[in-house]
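# I would like to see how this sequence folds:
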Amino acid sequence: EEMYLFKNFDDSKVHQLFYLDKHPNNKQEAGRFPVAWCKNYAQGKVFYTSLGHREDVWENKRYQAHILGGIKWALGLEEGDASPGNL
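Below is the predicted model:
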């Protein structure tokens, strides 16, 4: 799976759903590297995931639930906690 890392990313402003505890390109570098997060933004909602680059990932039922849950939450069809700085 391909991972994206953001420069100047402030994880205290988002609700982290998944994160890596090691840098994806350097397993010796410990930290928190967000993979999926959500937040309320003005009158809307933001759901982000960096997962899903490979076809086999899309076939995984847990990944499908992750995507569908994020979409439903962003549309207001499901409740969910988006309080920032949860980790």
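# can we go C-alpha only for contacts and neighbour counts from here?
Fine.
# can you get me a residue count around K61?
10 (other Cα atoms under 10 Å).
# ok, A30 - how many residues close by?
12.
# would you say it is within a helix?
No - counting by DSSP: H, G, I helix; E, B strand; the rest coil, A30 is not part of a helix but strand.
# pull the contacting residues for it.
Residues near A30 by Cα atoms under 8 Å, 6 or more residues apart in numbering: 21-23.
# redo that, cut-off 6 Å
A30 sits next to 21-22 when contact means Cα atoms under 6 Å, 6 or more residues apart in numbering.
# quick check: it vs F18, distance?
15 Å (Cα to Cα, to the nearest Å).
# also this sequence, please, to line up against the first:
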Amino acid sequence: ALMDPGEERSKQEVYDIAPYPIVWCRELGDGRVFHNAMGHREDVWDHEMFQTWVGDTIEWAAGEGEAAAAPNWGDVVP
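Okay, the predicted model is just below:
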């Protein structure tokens, strides 16, 4: 898990939803998987930092570069 929405920024408290990852990555066999639940609005995709981040994660998933993909749920969501 790389990010969790946090109760203050979501409806978790209203709907009694447990913390969950909105961005995560992992290595799976010889491949890599990246999941991003962000970017539902056009203005998010127009943001240069978001575009760079998406490009970087696509490169990582394609096997380029290194990233810590070990399970870390306890570190991200205390």
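# longest single helix anywhere in structure 2?
helix 48-61 (DSSP state H).
# residue range for it in structure 1?
Helix 48-61 of structure 2 lines up with residues 61-74 of structure 1 when matched by TM-score structural alignment.
# next one: stretch 29-37 of structure 2
Using TM-score structural alignment, stretch 29-37 of structure 2 lines up with residues 42-50 of structure 1.
# buried stuff in the matching stretch?
Within stretch 42-50 of structure 1, the residues scored as buried using 16 or more other Cα atoms under 10 Å are 45-49.
# hmm, who's touching that stretch?
Residues outside stretch 42-50 of structure 1 that contact it (Cα under 6 Å, 6+ apart): 35-39, 70, 74.
# so can I have TSV of the residues you listed showing distance to R54 of structure 1?
What follows is these, written out as TSV (distance: Cα to Cα, whole Å):
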residue	distance to R54 of structure 1
V35	15
A36	16
W37	20
C38	22
K39	26
G70	19
A74	24
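# in ChimeraX, how would I select the buried members of those residues?
Buried members of the contacts of stretch 42-50 of structure 1, defined by 16+ other Cα under 10 Å, are picked up in ChimeraX with:
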select :35,36,37,38,39,70,74
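# out of the contacts of stretch 42-50 of structure 1, the closest to K61 of structure 1 would be?
Distance to K61 of structure 1 across the contacts of stretch 42-50 of structure 1 (Cα to Cα) is lowest for G70, with 14.1 Å.
# show me what contacts that closest one?
With contacts taken as Cα under 6 Å, 6+ apart, G70 of structure 1 has the following neighbours: F47.
# picking up where we left off before, dump the buried residues of stretch 42-50 of structure 1 to CSV, plus distance to E79 of structure 1 and secondary structure.
Below are the buried residues of stretch 42-50 of structure 1 laid out as CSV (distance: Cα to Cα, whole Å; DSSP: H, G, I helix; E, B strand; the rest coil):
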residue, distance to E79 of structure 1, secondary structure
K45, 12, strand
V46, 14, strand
F47, 13, strand
Y48, 16, strand
T49, 18, strand
